[in-house]
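Chemist: sequence and predicted model, in that order:
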Amino acid sequence: MAPNNSLVIEDLLQQNIRLNIVQVLIMIFLCINFLLILTFFKKECFHTTARYILFAITLLSDSCILSLTDILLILVHFNISIPVWLCIIISLPVLLCITVTPVTLTAMVLERYVAICMPLRHGELCSSRSMMHCILIIHSISSVPCIIIFSTFFASASINFYKQYHMCSVKIFDISQSHLRTAIYQIQFLIMCIIIVLSYVKILKVAKAASGEDRRLTRKGLKTVVLHSFQLLLCLIQLWYPFIEAAILNFRVYENVRYVNYIMFYLAPKCLSPLIYGLKDECFFRALKTYNLFVLYKRNTK
């Protein structure tokens, strides 16, 4: 019995260490996102610029999904079951935000396409009023998978099922069609990938034809598109890892793969948005430094 007990203790210790590492990473990402969101609301010019408005949407979406999935992770870690109806309330914004970020990334690529390939119409197409319509379109498109998933779930689940206690996971909504959720997301992501590739090709053509300052700006736009494409790729890969996990029979290997997948393909994409537009963008980075230095100065003078 002693060897078995030592293995159980070792597994529990590893799980606790992993949970603590995840908590530290999530806290770091949430703190960075919080500072960037504060900076966005502090400076007036960001509220009227299309790319910063879209950037703020990704920050809010990523912060929401990090917070809610962390709650679900803690519940699973401590084997805490909750009623299905409560799990639905928590999972609804999670399923929505999973799609909001990539759809917003696609909108940001289109904004760069308009700015570089259609500069004379950029002011008209990317105005503050147009952005309000764009936000509605983003959330409408993002809600399509939620509507389909929950429609099939509500049609197949009995009334008593909502009162039952279960470990909260989005997998419980796949009781009718186990691969429906992944199939819907893959179709959406395929469409988004096609849009990004076509935008990249168009911007590349403009970059080759441009000269001087225009060439520098288009090159910068191309780099941004490539970074967004990489982030979208990570979001797409996270849809495939449930299939990878399902093929693993060894429990220890399964736990290790699941942990690596969560870090690499779930948390990693959530930290790229701040790096791309928060720290890489000169205007936003200057505002971020100015705001934080001002806060620190005020604290030191008290």
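Modeler: Done, it's in. Residues are numbered from 1 along each chain as shown.
Chemist: CA atoms for contacts and neighbours, from now on please.
Modeler: Will do.
Chemist: what's the span of stretch 157-164 from first residue to last?
Modeler: Length of stretch 157-164, first residue to last, Cα to Cα, to the nearest Å: 11 Å.
Chemist: in it, what's buried?
Modeler: residue 162 (16 or more other Cα atoms under 10 Å).
Chemist: pull the distance from it to the chain's centre.
Modeler: A distance of 30 Å separates the centroid of the chain from that of stretch 157-164, by Cα atoms, centre = their mean, to the nearest Å.
Chemist: and the strand or helix carrying residue 200, which residues are buried?
Modeler: Using DSSP states H and E, residue 200 sits in helix 180-209. Residues 180-182, 185-186, 188-189, 192-193, 196, 199-200, 203-204, 206-207 are the ones in helix 180-209 that count as buried (16+ other Cα under 10 Å).
Chemist: just the angle between the helix or strand just after it and helix 180-209, please?
Modeler: Downstream of helix 180-209, the next assigned helix or strand under DSSP H and E is helix 213-237. Here helix 213-237 points in a direction 160 degrees away from that of helix 180-209 (axes from the mean of the first three to the mean of the last three Cα atoms, to 10 degrees).
Chemist: the structure to be compared is supplied as follows:
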Amino acid sequence: MAGNNSVIGGQRPISDKVIVVQVLVLLFFCINSLLITTVFMKELFYTTMRYILFASTLLADCLFLFMSNLVLILNYFKFPIQVWSCFIFYSVLSLCILFTPFALTAMTLERYVAICMPLQHGELCSIRNTLQSILIIHVLSSFPCIVVVSTFCASASLSIFTQKRVCNVEMFVLHSWHSHLRSAINQIYFLIMCVPIFFSYFKIMQVAKAASGENKKSTWKGLRTVMLHAFQLLLCLIQLWCPMIEAAVLQHNFTIFTTVRYFDYITFILTPRCLSPLIYGLRDETFFHALKCNVFCGLFKKSPVI
């Protein structure tokens, strides 16, 4: 990485790439903080499934980016920490990194129910079902972490947990089959999340073609939302392939590996988490109006018809 003129501990200069990441992460936190406070401004937002899932995603993304950024800094400056601490970092990151794509899948299914099954929407997308969905998402998101942690604990000695190492996910891969197992789980999850997206898209497309008047306009808007979710989810799912690609590159050239990892972090981790504010912060008229009220301290008092 290209260096700047600042040095940490006299060891390694601060890279321009690290500075860019810090700026992007700070910008992300500022935007997300504004969005999260907006969610709690109006009862509609914390009693409606899509907004609850949206807020949960923002919270998970904030936690993920904070901890991943901390690990990135520790890793860049080669600062060793005890393995058990890295264990905690990895567990939280593994949970958060999968929460977003699963939540996006649930949000897409909510749009499918709203457009294709409007009479059942109130019952199927109730607050109780929303909370149950979030619990299921947490369970599904934690499964890969449990598998990786279990296989690592079964293969490693107890003394390794008190050692100090530079924290990265590769330290939990003691055997080649560990990597293969993690890759297989990621592929299965990729398919699990892709199927509902395609199903919802084609069903909504059929309704959009058959609709007319205001229903047609509303349905096509819902279809565009699903398409944005699909693109956002695609970026999130590609990140499940990144460890395999990075591992293959690492075996050939470390310099290229660092460049690929930086590209993956910006493109498949930061970018999809910046699309949520675009989809619900700007495209959703009700939320956008509340966001303007929040930004301009209540200058916009007139609420749109819901």
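Modeler: Cool, got the structure. Just so it is clear, the model here is predicted, and its values are computed rather than measured.
Chemist: got a TM-score for the two of them?
Modeler: Scored against TM-score structural alignment, normalised by the length of structure 1, the superposed chains reach a TM-score of 0.90; 290 aligned residues with a Cα RMSD of 2.1 Å.
Chemist: who are the contact partners of residue 63 of structure 2?
Modeler: residue 96 (Cα atoms under 8 Å, 6 or more residues apart in numbering).
Chemist: state the distance from it to residue 128 of structure 2.
Modeler: The gap separating residue 63 of structure 2 from residue 128 of structure 2 is 25 Å, by Cα to Cα.
Chemist: next one: residue 277 of structure 2
Modeler: Remark: distance between residue 277 of structure 2 and residue 128 of structure 2 (Cα to Cα) = 25 Å.
Chemist: quick one, which of these two is more surrounded?
Modeler: Remark: of residue 277 of structure 2 and residue 128, residue 277 carries more neighbours, 20 against 12, as counted by other Cα atoms under 10 Å.
Chemist: is that one in contact with residue 32, as I believe?
Modeler: Yes. The pair residue 277 of structure 2 and residue 32 passes the contact test of Cα atoms under 8 Å, sitting 7.5 Å apart.
Chemist: can you tell me the element the residue nearest the centre of structure 2 falls in?
Modeler: Of all residues in structure 2, the one closest to the mean position by Cα atoms, centre = their mean is residue 100, 3.6 Å from it. For residue 100 of structure 2, the element it lies in under DSSP H and E is helix 83-116.
Chemist: quick one: that helix to structure 1 mean distance?
Modeler: Helix 83-116 of structure 2, aligned to structure 1 and superposed, deviates on average by 0.6 Å (mean Cα distance after the TM-score superposition for structure 1).
Chemist: off-centre distance for that helix?
Modeler: 6 Å.
Chemist: and the helix or strand following that helix, how far from the chain's centre?
Modeler: Tracing the chain past helix 83-116 of structure 2, the next element assigned as helix or strand by DSSP H and E is helix 118-124. Relative to its chain's centre, helix 118-124 of structure 2 lies at 27 Å (Cα atoms, centre = their mean).
Chemist: which one in structure 1 is aligned with residue 280 of structure 2?
Modeler: Under the alignment (TM-score structural alignment), residue 280 of structure 2 pairs with residue 277 of structure 1.
Chemist: do the same with residue 142 of structure 2
Modeler: Matched to structure 1 by TM-score structural alignment, residue 142 of structure 2 sits across from residue 143.
Chemist: so where does its match fall, helix or strand?
Modeler: For residue 143 of structure 1, the host element (DSSP H and E) is helix 128-156.
Chemist: just after that helix, pick out the following helix or strand.
Modeler: Assigned by DSSP H and E, the successor of helix 128-156 of structure 1 is strand 165-166.
Chemist: what is that following strand packed up against?
Modeler: Contacts defined by 3 or more Cα pairs under 8 Å, 6 or more residues apart in numbering; DSSP states H and E place strand 165-166 of structure 1 against strand 82-83.
Chemist: now for structure 2: which strand has the highest residue count?
Modeler: Taking DSSP state E as the criterion, structure 2 has its longest strand at strand 3-8.
Chemist: wait, residue 103 of structure 2 touches residue 52, no?
Modeler: No. Here residue 103 of structure 2 does not reach residue 52: they are 10.1 Å apart, not a contact under Cα under 8 Å.
Chemist: overlap in contacts, those two.
Modeler: Between them, residue 103 of structure 2 and residue 52 share no contacting residue under Cα under 8 Å, 6+ apart.
Chemist: before we move on, the earlier item: distance between the helix holding residue 200 of structure 1 and the chain's centre?
Modeler: In terms of Cα atoms, centre = their mean, the centre of helix 180-209 of structure 1 is found 17 Å from the chain centre.
Chemist: likewise stretch 109-127 of structure 2?
Modeler: From the chain centre to the centre of stretch 109-127 of structure 2 is a distance of 24 Å (Cα atoms, centre = their mean).
Chemist: give me the buried positions along the stretch of helix or strand residue 67 of structure 2 belongs to.
Modeler: Using DSSP H and E, residue 67 of structure 2 sits within helix 49-76. Under the neighbour-count criterion of 16+ other Cα under 10 Å, helix 49-76 of structure 2 has 49-69, 71-72, 74-76 buried.
Chemist: please apply the same query to stretch 30-50 of structure 1.
Modeler: Buried, per 16+ other Cα under 10 Å, within stretch 30-50 of structure 1: 30, 32, 33, 36, 37, 39, 40, 46, 50.
Chemist: I figured the last one was touching residue 126, is that so?
Modeler: By that I understand residue 50 of structure 1. Yes. Residue 50 of structure 1 lies in contact with residue 126 (Cα under 8 Å); the separation is 5.7 Å.
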